[in-house]
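In: sharing a model that was predicted from the sequence below.
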Amino acid sequence: MTTLALSSPVQVEARLDRPLSRWLWLVKWVLAIPHYIVLILLWIAFCPTFVIALFAILFTERYPRPLFEFNVGVLRWTWRVSYYAYGALATDRYPPFSLADAPDYPARLTIAYPDRLSRGLVLVKWWLLAIPHYVVIGFFLGGVRVGLWSGGLIAVLALIAAVVLAVRERYPRDLFDLIMGLDRWVLRVAAYAALMTDVYPPFRLDMGGAEPAGERSP
C-alpha cells in the first residue's frame, strides 16, 4: 500500500520569464544595490529575532507569530532579489521593496506556520543537525573557483545561463530547472536553521520552478 507524503512546509516556486534581456544581467549587480543595502539591515534585525524566537520555543513550544512573519519576509525578500540577480538571473522584473508575499512576482516563498515546535530540537537543529547541509550548500553558494573569480555553483550556473541567453536569446530550460533545485535546497535549509520548521530538509534536488506535489512511499 502506498501513501502520499506531505509536501514540504517550505514552498519555493518560480517561473522563467520570457523574453529576457540579452544584456541586462551585466548591470543587475548595480541595479540591485538598493536592495542589498536594505537586506543588510534586515539581516541585522533577523539575528535578535532569531534569539528571541529560540527562547520562546524553548519555553512555550511556539514561534511568536509576528517574529515568524518578519523572518519569513526577510527570507522572501532575499529570494526575490537573488532570483532577479545572480542566484538565477531568471527575471528582469525589479523586485518589490516588501516583506509581504507578492503573488504576481515570478519568484515566491511561503513557509507554513507551525502550531508546535520541539523544545529539544531548537537547541541543536540550527547548528549540529544542519551541519551536513551546511557542507553541501557551502558548495552551492561559495565553493567553486573559475580562474581568479570565486563563487558558488549557483552563481556559476546562472552566469553560464546568461551567456547562453546573450548568444542564443534564450535561457536554457535545463539550467533553469537545475538552478531552481539548488536554490530550493538552500532556502529549505535556511528555514530549518532559522527554527521555522522541525521538518528536516531532504537531501534531494527537487528541480524545476514548481514544488513537487508529493511522493509516494510504502
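Out: Arrived safely, thanks for sending. Numbers count the residues shown, from 1 in each chain.
In: from here on, just use CA atoms for contacts and neighbour counts.
Out: Noted.
In: gap between Ser7 and Val72?
Out: 18 Å (C-alpha to C-alpha, to the nearest Å).
In: higher neighbour count, those two?
Out: Val72 (24 against 12; other C-alpha atoms under 10 Å).
In: got a list of what the more buried one touches?
Out: Counting by C-alpha atoms under 8 Å, 6 or more residues apart in numbering, Val72 touches 99, 110-111.
In: out of the residues you listed, which comes closest to Thr49?
Out: Leu99 (15.1 Å; C-alpha to C-alpha).
In: the closest one: which element?
Out: For Leu99, there is no host helix or strand (DSSP states H and E).
In: surely it meets Trp77?
Out: Yes. Leu99 is within contact range of Trp77, at 5.9 Å (criterion: C-alpha atoms under 8 Å).
In: okay, these two: which has more neighbours?
Out: Higher neighbour count among Leu99 and Trp77: Trp77, with 27 against 17, using other C-alpha under 10 Å.
In: surely that one meets Ala102?
Out: No. Between Trp77 and Ala102 there is no contact, the gap being 9.8 Å when judged by C-alpha under 8 Å.
In: so how many other residues sit close to Tyr84?
Out: Count around Tyr84 with other C-alpha under 10 Å applied: 22.
In: what residues do Leu99 and Trp77 have in common as contacts?
Out: By C-alpha under 8 Å, 6+ apart, no residue touches both Leu99 and Trp77.
In: center of the chain, which residue is that?
Out: Leu187 (3.1 Å; C-alpha atoms, centre = their mean).
In: residues touching that residue, list them.
Out: Counting by C-alpha under 8 Å, 6+ apart, Leu187 has contacts 10, 12, 75.
In: ok, now which ones touch the first one?
Out: By that I understand Val10. With C-alpha under 8 Å, 6+ apart, Val10 has these contacts: 109-112, 187-188, 191.
In: okay, one more to line up with it:
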Amino acid sequence: MDLEKPVVPTGPIRVRGDLDPALSRWLWLVKWLLAIPHYIVLVFLHIAYAVLTVVAFFAILITGKYPRALFDFNVGVMRWGWRVTFYALSVLGTDKYPPFSLQPDEEYPADLSIDYPDTLHRGLVLVKWWLLAIPHYLIVGAVVSGGVLAGGGDDWGGASISLLSILLIVALIALLFTARYPQGVYDFVMGLNRWIIRVQAYAGLMRDEYPPFRLDQGACETD
C-alpha cells in the first residue's frame, strides 16, 4: 500500500501561519496595544531595511549579487514584521506573543523564509521594484486600502474600508460569538498576506522570479 507523501512547500518564498485553535474571544481587543514594543523596534528595523536595500541595489547592479549578510538581515526584518502582523494586525491568528528576534523559529505559529539567490539580473534591478511591479502594487493597494464605501448620500460621501479589513471584521465577530475563527476566512486572509509579502520580496530585490497572480491560501504553500 502506497502511503501519500506530505506536501512540502518548494517555492523560494515561504510564508507560514498556523491558526491557533483556541483563540481568546477578547484578546484581539488589546493585541494591537500589547504589540507596541514591537512597533517601536520595527520602526528602526525598517529604516535599516530601507538603507540596506539601497546598498544592495548598487551591489546587485555592479556584481549581480545581493550581499548575503544584508540579505539575511532584511529577511529577518520581514520575518519579525510578519510575526507581529500575524499576532496583532492583519491576521490575528495566534495569542502567542511574538519573539523579539530576526531568526527563524519553528516553534512560533508564524514564520517566513526566502531562499538566497546565487545571482540576480543586473539590468532587472533597475525596473522590477517600480515598473514591473506596478500591476501588483495596484492589486495590493486595493486589498489594503479603502476599496468599499461605507455611508452614502448624493455625493457618495463616507468612509471606505478595505477588503482585508472586511474579512477581519467577519472573523472577529465570529470569534466573539463562537470562539472560532472561520477557516475559510482565515485561508483567504492568509492568501492575501502571502501575496503582499511576495510582492515586498520582489520589490525589495530579493528574488528575480515574478510574483504569481494567485492566492495561495491556507497555513502554508502547497507547491
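Out: On my side now, so go ahead. These figures come from a predicted structure and were not determined experimentally.
In: TM value for the aligned chains?
Out: In this superposition the chains share a TM-score of 0.91, using TM-score structural alignment, normalised by the length of structure 1; 208 aligned residues with a C-alpha RMSD of 1.4 Å.
In: and the strands in structure 2?
Out: Here structure 2 has its strands, by DSSP state E, at 13-17, 110-114, 148-152, 157-161.
In: quick one: contacts of the third one?
Out: With C-alpha under 8 Å, 6+ apart as the contact definition, strand 148-152 of structure 2 has outside contacts at 156-163.
In: redo those residues as TSV? Include distance to Trp32 of structure 2 and neighbour count.
Out: Converted to TSV, the contacts of strand 148-152 of structure 2 look like this (distance: C-alpha to C-alpha, whole Å; neighbours: other C-alpha atoms under 10 Å):
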residue	distance to Trp32 of structure 2	neighbour count
Trp156	31	10
Gly157	29	11
Gly158	25	11
Ala159	22	12
Ser160	21	13
Ile161	19	15
Ser162	18	17
Leu163	20	18
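In: any idea how far the residue lying closest to Ala159 of structure 2 once chain neighbours are set aside is from Gly158 of structure 2?
Out: Distance criterion C-alpha to C-alpha, 6 or more residues apart in numbering; nearest residue to Ala159 of structure 2, sequence neighbours excluded, is Ala150 at 5.2 Å. With distances taken as C-alpha to C-alpha, Ala150 of structure 2 is found 6 Å from Gly158 of structure 2.
In: cool, Phe71 of structure 2 as well?
Out: 43 Å.
In: check Asp208 of structure 2 too.
Out: 41 Å.
In: to which residue of structure 2 is Ala14 of structure 1 aligned?
Out: By TM-score structural alignment, Ala14 of structure 1 lines up with Gly17 in structure 2.
In: next one: Trp126 of structure 1
Out: Match for Trp126 of structure 1 (TM-score structural alignment): Trp129.
In: contacting residues for that match?
Out: Contacts of Trp129 of structure 2 (C-alpha under 8 Å, 6+ apart): 202-205.
In: kindly recompute the last result at 6 Å.
Out: The contact partners of Trp129 of structure 2, by C-alpha atoms under 6 Å, 6 or more residues apart in numbering, come to Ala203.
In: with Arg22 of structure 1 instead?
Out: Here Arg22 of structure 1 is in contact with 165-166 (C-alpha under 6 Å, 6+ apart).
In: what about 10 Å?
Out: 162-171 (C-alpha atoms under 10 Å, 6 or more residues apart in numbering).
In: how do the residues you listed look in structure 2, which are kept?
Out: Mapping the contacts of Arg22 of structure 1 onto structure 2 (both residues aligned by TM-score structural alignment, their matches' C-alpha atoms under 10 Å) leaves 162-171 still in contact.
In: in a markdown table: those residues, plus distance to Asp177 of structure 1 and neighbour count.
Out: Listed next are the kept ones among the contacts of Arg22 of structure 1 as a markdown table, based on distance: C-alpha to C-alpha, whole Å; neighbours: other C-alpha under 10 Å:
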| residue | distance to Asp177 of structure 1 | neighbour count |
| --- | --- | --- |
| Ala162 | 14 | 27 |
| Val163 | 17 | 18 |
| Val164 | 15 | 15 |
| Leu165 | 15 | 18 |
| Ala166 | 19 | 17 |
| Val167 | 20 | 11 |
| Arg168 | 18 | 11 |
| Glu169 | 18 | 16 |
| Arg170 | 14 | 17 |
| Tyr171 | 11 | 25 |
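In: now, which of these lie within helices?
Out: 162-168 (DSSP state H).
In: select the longest helix from structure 1.
Out: Per DSSP H, structure 1 has its longest helix at helix 33-60.
In: what separates Asp206 of structure 1 from Met180 of structure 1, distance-wise?
Out: For Asp206 of structure 1, the distance to Met180 of structure 1 - C-alpha to C-alpha - is 8 Å.
In: of these two, which one has the most company?
Out: Using other C-alpha under 10 Å, the more surrounded residue of Asp206 of structure 1 and Met180 is Met180, with 28 against 18.
In: great, nothing more from me.
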